Each structure stands twice: as structure tokens, then as C-alpha cells.
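**Student:** give me a 3D structure for the following:
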Amino acid sequence: MTQSEWIPSGVDISVPSVARTYDYMLGGAHNFAVDRALGERIESMMPGLRNAARVNRAFLGRVVRFMVDQGVRQFLDIGSGIPTVGNVHEVAQAAAPGCRVLYVDRDPVAVAHSELMLVGNDDAAVVQADMREPAAILGSDAARRLLDFEQPIGVLMLLMLHWVPDEADPRALVTRYRDALAPGSYLAITHVTGDNQSDNLSDATDAIKQSNSPDQVNLRSHAEITRMFDGFELVAPGLVGCGEWRPGGPGDIASEPDMNMLVYAGVGRKL
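**Tutor:** Purely as a prediction, here's the structure:
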């Protein structure tokens, strides 16, 4: 498939997208020159950033398998991004055939490729929406078809909430999703933090600002991210560096110590 065939109409390829830049950092092919340029620039400021992206992706696999082990059979992945190896439905359905998955992303390239990936899979779908519109997401036809809100759901908000500015009140947004869930549901969050980071992180966030991307990083502390789990009981080991959440081997941890602590990861069970 040529690039012109997979670019949805209306996509401005002169402005970088976080979803496409993340795809590039993971070694994907569905990104443009402007996304690659941004990825190279921020990695030059924070060597090892690709490993941080890889560690976050490895966490996705671990947490989905953890939720399946707890009996969860339906998942809501908010900010799912461009499909790559080890997507939620692939991990969940391999562990327990019949698991249902709803992906949500606002990026048209991410949605277009998710639709292609899910052709023939009746147990998974994608909705194009902004996470700041919970009513539209939770009330969508796809959500009504795939998700039973009377039963536990595994919700993933991975590398998502730090794109939500304080004025949009990310904590209140999480609460609105929490209130729609049955007891026994799980929430997984990964979130970039400035805790224990050098000035390189500020340089990288400034580079994103200068790129004119509509997505801007909002760094938050351990305490601020912990409060997003209000109404959930954090499961062990709590809110920790992404590479420290139940690693299964060396591939789950970055070789650069800073990259293991760039992103906090946590999983909570709704009480």
C-alpha cells in the first residue's frame, strides 16, 4: 500500500501528530517526515526515548494479561494509537478467545489503520473520538454492542492523560469513566512525569510546543497521578516507574535508568 492510499482525506501532513510520532518511535511505518523529524529531535534531547516507548508498550501486554487473569473479558482502550505489534485485542484474545475490545482514538490515521486491522473481527471495533467526550464514547453504537457495563471492564489510558491540560480537568474525566464501570473493573494509566528528571525533559517538551502540534505534554507528579485513581484500589506494586510494574524479564525494562522513571504506571481495581 502506498502512502497516498493510507492517508485519510483532510489529514494535514505538515503538522506532527503524537500518535504518528509514537508509531515512529516504535519502529512503525505509518508516519510522515514531520513526525519523524519531531521524534528525532526529542530523542536527541533525551537519548533512550525509544526505549521508554518500548517499555510502555511492554507494559500494555503485561497489564492486559493481568486483567484477563483477574477474569476481565472486555476492554476499553482510550487513546489506542496506530496499531503495531501486540495490540490489546491480540493479547487479550490470545489469552482468552472471545474477549471484546473497543479502541478509541481521535487521530484519523490511527482510526483508519485500526479499521483495516479489525476487518473480520466481530469482537473488536474502533471509535474516532476525543477522550474528553466520555458520553459520546460510552454511548456509541460500538460501545453498546461490545461492552456490558454491568460486568467488569478493563480500561486503558496509556500515555494519554498527560495530553489533557489542567483546564480540561483530567481527574474529573477519569471519574466520569469510573462512574460508568461496574465494581471489579480495572483502570491502567501510564503518564509522563517530571519527577526525578533532568532539564532534558523540559527541552523535549519545548520542542513539541515549537512543532505546532495540537498535542502538548502536561507533566504531573506522583501525587497528582495517584489522585486519578480515586475510587480504585491500587494493586501491587502501586504507582511506579513503568519498567518496575511487574516486569517479566529484561525486555520490560530500559537500560537507561531515567527512561524507566520517565513514565509512571499503575493499575487500580474499582471498589
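**Student:** for the rest of this, base every contact and every neighbour count on C-alpha atoms.
**Tutor:** Fine.
**Student:** what helices or strands is the longest helix belonging to the chain leaning on?
**Tutor:** Longest helix in the chain by number of residues (criterion: DSSP state H): helix 49-69. Applying 3 or more C-alpha pairs under 8 Å, 6 or more residues apart in numbering; DSSP states H and E, we find helix 49-69 packed against helix 18-25, helix 33-45, helix 88-95, strand 154-158, strand 186-192, helix 257-261, strand 263-270.
**Student:** now the other sequence, so there's something to compare against:
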Amino acid sequence: MKEAQVVEDESTLEPSRVPDAEKARVLTLGECAALLASPDTGAPLALSKDGKALVAGDESFPIIDGLPLLFPASVQQFAGPSRLDVPGGGEDALRKYMHISGLKFAREPTNSQHTDINYLKHVYRARGLLRHARGTVLDVGCDSPQVSRSQFPESAAYIGLEPTYEDRSEFRIIGISEFLPFRDESLDNVAILTTLDHALDYHRSVDEAWRVLKPGGTLYLATLIWTHNAELHHDHTHFHHFRDFEILGALRRFEIQRLLRYSWKSNTHRFAWYLSATK
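**Tutor:** Now for the predicted structure:
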């Protein structure tokens, strides 16, 4: 493991240090269709003749207002016109997991305002980490692509992935990190920026990033690391308060190239890691 570079960055508290930047170009559905695969079988997907679905054999995934819904089949049936609503009960473990996720995210807001100073600090740090990204980049948990793609350079071809689709004004792939709907070794970069703690099975999420990355591809990860006071029972939106060894264990197959440690809100019980790692 590379030793973390501790960055003294209090100056980034000034919003003026986070100027507007050129944004990565968002790929269209037509441009990224050749990269997509069934989240269940891994079979390559193609647009149906009427353009209303992505299909592979007997598998069919709907496209709603231009957004492809690529959830695993066991929960896809609960995808309504505006959101995924998985009921509780039953014997299917994935359904139970997705039901719990729905309960977690039922409390709003789940994300910081884009004018929040700590969000601006994150954008500043992420741009520094991602400045050399080239080729296709999958942004896992992208929220608003219009906002999130500002973290990526013009040299990146941007694909956002997000499980929510109430707002359908911006193109993104609708799916979950544990079942990335992309073909094996199809992407140059995967970014998981402050979203891994929202995934219950974070090991699976990281393993999925490994699967879809090309050999030599880069994983960019930003997450909080907790040293103490890590109890979860007061946290409405996160499944994890990571310790450092948990992240290092999940990244066991990757080679960490750069690891930056930042303070977070002047807290003493947690700090932020921003890292890049290659497959």
C-alpha cells in the first residue's frame, strides 16, 4: 500500500477556488449501447427495433423517456413510471436489500446542496484526482450528470449511473453498483465518488468495477474513513462508516497509485480518502 499523502487544504474552503471548468462530454444511449450488458446474465444488449427497450434474447429492459432501466430481473418488476418501489417481505434476499435501500433513501435530502462549501471542497479535490482521466468513465452514483460531469476533464467520455429516475431531464443509465450493466473489460475508468457507503454490498460493488474495467483501467474512489464514533444507528442514508482496513480489503486486487488524505469538516473522528488504483 502506498503511504497516504496528507494534504493541508484549508484554502479550498473559499468558493472562489472552485471556478467553473470545462466538463466531460456525456455519451448518448446510442454511443454507449455497445458497452451495455444484462445485469443478470452479462449478455450483450442491443436496442430493440422500436427503440423502446434494450434486449438480449428473451431479456428485455425498458427505456423510459430515454433512460434505460437496467435493474436485476428480481427487482425490475417493481420499477414504476417514476421510481423503484420494492415491497418488504418474501424470500428473495436482493428484494429485501432493495427494500431496505428504499427505506434509507426515503428521508430527504440525501445529498448536499451543490452550493454547500463542503461539496465545493469535494469538487475541487475530485478535479485534481481525475484531471488525467482519458477515455470512457463510468460515474457510479452520479446524481445529476450536468453537475457531476464538471468533476471530469474534457478528455473523458462520461456515462452516469444512478438508481433513481424521478428526474428524467438528463441522460444516465439507471441501475445499481452491485450489478453494473456493462460488458466485461469495456470501460477505461470507473469513478465511485462519495457513494460507496450507500451500497450495502460494497465488496460486490468494487468487484463489479474490476470486472467492467479494461486491463490497466483506473478506479477512482473518494470516501470517508472513520477512526471512532462510527455508530450507524443515527445515520439515515449510509450503510457504512468505513474503517481504513475495510477499503483496503475491498481493493485487494487493485494496485493503488495515488492516495490523498484530507481533513473533513475539521472532524477528529473521520477524514477523507481520494485515491486512484489500476487493474
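**Student:** and the longest helix of structure 1, what's buried?
**Tutor:** Buried residues in helix 49-69 of structure 1, counting neighbours by 16 or more other C-alpha atoms under 10 Å, are found at 49-65, 67-68.
**Student:** can you pull up the most central residue in structure 1?
**Tutor:** The centre of structure 1 sits closest to residue 158, judged by C-alpha atoms, centre = their mean, with a distance of 2.7 Å.
**Student:** before we move on, the earlier item: C-terminal to the longest helix of structure 1, what's the next element?
**Tutor:** Remark: after helix 49-69 of structure 1, the chain's next helix or strand is strand 74-78, criterion DSSP states H and E.
**Student:** residues in structure 2 matched by that following strand, start to end?
**Tutor:** Strand 74-78 of structure 1 corresponds to residues 136-140 in structure 2, going by TM-score structural alignment.
**Student:** what residues does that stretch touch?
**Tutor:** 156-162, 177, 187-193, 195 (C-alpha atoms under 8 Å, 6 or more residues apart in numbering).
**Student:** swap in 6 Å and give it another go.
**Tutor:** 156, 157, 158, 159, 160, 161, 187, 188, 189, 190, 191, 192 (C-alpha atoms under 6 Å, 6 or more residues apart in numbering).
**Student:** thought the first one was touching residue 134?
**Tutor:** Yes: look at residue 156 of structure 2 against residue 134 with C-alpha atoms under 6 Å: they come within range, at 4.9 Å.
**Student:** the more surrounded of those two?
**Tutor:** Taking neighbours as other C-alpha atoms under 10 Å, residue 156 of structure 2 and residue 134 compare with residue 156 leading, 24 against 18.
**Student:** and residue 75 of structure 2, what's its match in structure 1?
**Tutor:** For residue 75 of structure 2, no residue is aligned by TM-score structural alignment.
**Student:** three-state assignment of the closest residue to residue 75 of structure 2 other than its chain neighbours?
**Tutor:** Spatial nearest neighbour of residue 75 of structure 2, excluding adjacent residues (C-alpha to C-alpha, 6 or more residues apart in numbering): residue 95 at 6.0 Å. Three-state call for residue 95 of structure 2 (DSSP: H, G, I helix; E, B strand; the rest coil): helix.
**Student:** how many neighbours does residue 95 of structure 2 have?
**Tutor:** A count of nearby residues for residue 95 of structure 2, using other C-alpha under 10 Å, gives 21.
**Student:** can you tell me how far it is from residue 101 of structure 2?
**Tutor:** Taking C-alpha to C-alpha, to the nearest Å as the measure, residue 95 of structure 2 falls 10 Å from residue 101 of structure 2.
**Student:** contacts only, for residue 214 of structure 2.
**Tutor:** 185, 186, 187, 188.
**Student:** secondary structure added to those, as JSON lines?
**Tutor:** Listed next are the contacts of residue 214 of structure 2 as JSON lines, based on three-state DSSP:
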{"residue": "185", "secondary structure": "coil"}
{"residue": "186", "secondary structure": "coil"}
{"residue": "187", "secondary structure": "strand"}
{"residue": "188", "secondary structure": "strand"}
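**Student:** just give me the closest of those to residue 108 of structure 2.
**Tutor:** If you rank the contacts of residue 214 of structure 2 by distance to residue 108 of structure 2 using C-alpha to C-alpha, residue 187 comes first, at 32.5 Å.
**Student:** can you report how many residues lie near that closest one?
**Tutor:** 22.
**Student:** surely it and residue 215 touch.
**Tutor:** No: checked against C-alpha under 6 Å, the pair residue 187 of structure 2 and residue 215 is beyond contact range at 9.3 Å.
**Student:** what do we get in structure 1 for residue 221 of structure 2?
**Tutor:** Under the alignment (TM-score structural alignment), residue 221 of structure 2 maps onto residue 189.
**Student:** for its match, give its distance to residue 43 of structure 1.
**Tutor:** 23 Å.
**Student:** between the two, which has more neighbouring residues?
**Tutor:** More crowded of residue 189 of structure 1 and residue 43, by other C-alpha under 10 Å: residue 189, with 24 against 16.
**Student:** now residue 148 of structure 1: which helix or strand?
**Tutor:** Applying DSSP H and E, one finds residue 148 of structure 1 in no helix or strand.
**Student:** between the helices and strands packed on helix 49-69 of structure 1, which one is nearest to residue 208 of structure 1?
**Tutor:** helix 33-45 (7.3 Å).
**Student:** between that closest one and helix 18-25, how many degrees?
**Tutor:** Inter-element angle recorded for helix 33-45 of structure 1 and helix 18-25: 70 degrees (by axes from the mean of the first three to the mean of the last three C-alpha atoms, to 10 degrees).
**Student:** give the buried residues for helix 33-45 of structure 1.
**Tutor:** 34, 35, 36, 38, 39, 40, 42, 43, 45.
**Student:** now do stretch 262-277 of structure 2
**Tutor:** Of all the residues in stretch 262-277 of structure 2, those buried under the rule 16+ other C-alpha under 10 Å are 262, 263, 264, 270, 271, 272, 273, 274, 275, 276, 277.
**Student:** distance from the chain centre to the match of strand 74-78 of structure 1, please.
**Tutor:** 8 Å (C-alpha atoms, centre = their mean, to the nearest Å).
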